[in-house]
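*Asks:* fold the following, please.
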Amino acid sequence: MGEFADKLAAQSPAFQRAYLGSLAPNLVKSGKLEKYYQTLTDFDFLVAKIKHPQFGVQPLIEDYDLIDHRKMSNNSEYNIKKGTSLELIQGTLRLSAHILVADKRQLASQLHGRLLNQKMPEEIEALLAQIKQRTTTPWLCALTPSLTPPGGRLLRTLKGHSYSVNAVAVTPNGQQVISASWDTTLKVWNLATGEVIATFTGDSSIYCCAVAPDGMTIVAGDGSGRVHFLRLQGMREE
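*Replies:* As a prediction, the model looks like this:
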């Protein structure tokens, strides 16, 4: 591994947790955008944050949202091209999130397989080189672009049902999605994080679902001919 990983490994668990959690926010607050760019394109940092038990892939994804591009345009270290590189890496992490939650060891293969493209910025090329140099465990290294790249129509994959999904619906505020499945469950997902907010289990397969205009009432129909009305507690239409 690189210098970052070596230094971090020498510190106490408490220091590692505090450092990984505050590094990116502190760099942005202090206006050190060049260091922020370097950190979020450093493979060692990505590995450390994803593997740490207090963090994982979603907190890492959120690190890339710390810059408000409108407010940062007057900063001398603000770089549009490097910002684009960060967006590509963040998009890759979103596409791979459901895989990385199950197996964090897939980070190298997922990044390389989705970012391997001749037109990628130099920061991305440097990250791909780091992956090859610093990954010490066996991993699948694609020789040609083989996975869905960031920037397309697919943004994220939600994984949680044990059988096929029959219907989906999005709440009026665009923040949650409802899925009805053959596995007899209806799930409510947080679109920003990909997490399951709530699960309703019926007696038979759930075939359809919809969200009422109030943004808090779900209507679902199952294979037995029953219609269920469910309430999204604690949520409101924005």
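*Asks:* C-alpha only now, for contacts and for neighbours.
*Replies:* Fine.
*Asks:* so which residues make contact with the strand or helix carrying S22?
*Replies:* Here S22, judged by DSSP states H and E, is contained in helix 13-29. The contact list for helix 13-29 (Cα atoms under 8 Å, 6 or more residues apart in numbering) reads 8-9, 33, 35-36, 39-40, 48-49, 52, 54-55, 63, 66-67.
*Asks:* also this sequence, please, to line up against the first:
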Amino acid sequence: MSNLSERLAKMPPDLRRATLQDLPTHLAEAANAERLHFLLANFDFIEAKVSELAPQELIEDYNLAKSPQLPIPEERRKSLRLIQGALRLSSNTLNQDKKQLPEQLLGRLMDSKDYTIQSLTDHALKRKTGIWLRPLVRSLISPHESLLRNLQSGHNQVVNAMVVMPDGQRVISASNDNTLKIWDLESGAVLSTLEGHTDWVKAVAITPDGRLAISASRDEWH
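*Replies:* Down below sits the predicted model:
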């Protein structure tokens, strides 16, 4: 157990949650790039924050390191982007079972030659005990690939169409549950549900200015 995990374990629950929630922001505001990088690349911190809070809160911490005001070398920024990408791809699994963190990181990052990533995956490997399904090679989609995140827990029927909005940050889906949903790509959250159709929604299009959505349904309304 590292010094960080020991300190976190000794804290009262409320203080531990507050520390996990606020420490990255405090380090970024203090322009403490070295400690921020250490924290966001530290398996103990990652594991503790995933365990105590929602995975999305941890994923958003990595956006702090993107600030041009922080003197973080590009190589280290790249490492943090890869860790963030792996966590984003793993978020649906972690929301269901937070104990799957080591398997998810190993399955997505274990072939990386980056020193920071190797240190992280080595620590994740050592954390697992007992009988478990250990990846021997990278077996899951990595953050190097084009998939950004899986969108789940929205529609309860087949999704027939999706369109990316002009801002590149939101998508709209059309489903057999008679609704359209607007999703935030960064968080994977449903921002809004558009109702009105009485039958399957088969297609959706967005005007170039992003202000209007046009849907096509088997109920013959648009």
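*Asks:* rewinding a little: next, the buried residues of the helix holding S22 of structure 1.
*Replies:* By neighbour count on 16 or more other Cα atoms under 10 Å, the buried set for helix 13-29 of structure 1 is Q16, R17, L20, G21, A24, P25, L27, V28.
*Asks:* how about the residues you listed in a markdown table, adding distance to L127 of structure 1?
*Replies:* Formatted as a markdown table, those follow (distance: Cα to Cα, whole Å):
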| residue | distance to L127 of structure 1 |
| --- | --- |
| Q16 | 22 |
| R17 | 24 |
| L20 | 19 |
| G21 | 21 |
| A24 | 18 |
| P25 | 21 |
| L27 | 20 |
| V28 | 21 |
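*Asks:* list only buried entries from the contacts of helix 13-29 of structure 1.
*Replies:* Those of these that meet the buried threshold are L8, L33, Y36, T39, L40, A48, K49, D63, I67, by 16+ other Cα under 10 Å.
*Asks:* about what we covered before: which residue numbers in structure 2 does the helix holding S22 of structure 1 align to?
*Replies:* Aligned by TM-score structural alignment, helix 13-29 of structure 1 corresponds to residues 13-29 of structure 2.
*Asks:* off-centre distance for the matching stretch?
*Replies:* Stretch 13-29 of structure 2 sits 19 Å away from the centroid of its parent chain (Cα atoms, centre = their mean, to the nearest Å).
*Asks:* now, which of the buried ones among the contacts of helix 13-29 of structure 1 sits nearest A192 of structure 1?
*Replies:* The shortest gap between A192 of structure 1 and any of those belongs to D63, at 13.3 Å (Cα to Cα).
*Asks:* quick one, what contacts the residue in structure 2 that Q133 of structure 1 lines up against?
*Replies:* For Q133 of structure 1, the aligned position in structure 2 is K126, judged by TM-score structural alignment. Listed by Cα under 8 Å, 6+ apart, K126 of structure 2 has no contact partners.
*Asks:* in the helix or strand encompassing K126 of structure 2, what's buried?
*Replies:* K126 of structure 2 is part of helix 115-127, with elements assigned from DSSP H and E. By 16+ other Cα under 10 Å, the buried positions in helix 115-127 of structure 2 come out as T116, I117, Q118, L120, T121, A124, L125.
*Asks:* which of the helices or strands spans the closest residue in space to the last one that isn't next to it in sequence?
*Replies:* Ranked by Cα to Cα, 6 or more residues apart in numbering and with sequence neighbours excluded, the top spatial neighbour of L125 of structure 2 is P102, at 6.6 Å. Following DSSP H and E, the helix or strand that holds P102 of structure 2 is helix 101-109.
*Asks:* for A203 of structure 2, same thing?
*Replies:* Following DSSP H and E, one finds A203 of structure 2 within strand 201-206.
*Asks:* which part of structure 1 matches that strand?
*Replies:* Using TM-score structural alignment, strand 201-206 of structure 2 pairs with 206-211 in structure 1.
*Asks:* quick check: that stretch compared with structure 2, mean distance?
*Replies:* Once fitted to structure 2, stretch 206-211 of structure 1 is off its aligned match by 1.2 Å on average (mean Cα distance after the TM-score superposition for structure 1).
*Asks:* secondary structure element for the most centrally placed residue in structure 1?
*Replies:* With distances taken as Cα atoms, centre = their mean, R94 lies nearest the centre of structure 1, 3.4 Å away. Here R94 of structure 1, judged by DSSP H and E, is contained in helix 80-102.
*Asks:* which bit of structure 2 covers that helix?
*Replies:* With TM-score structural alignment as the criterion, helix 80-102 of structure 1 aligns to 74-96.
*Asks:* re earlier: what's around the spatially closest residue to the residue nearest to the centre of structure 1 that is not a sequence neighbour, how many residues?
*Replies:* Residue nearest to R94 of structure 1 in three dimensions, not counting chain neighbours: R156, with 5.5 Å by Cα to Cα, 6+ apart. Using other Cα atoms under 10 Å, R156 of structure 1 has 19 other residues around it.
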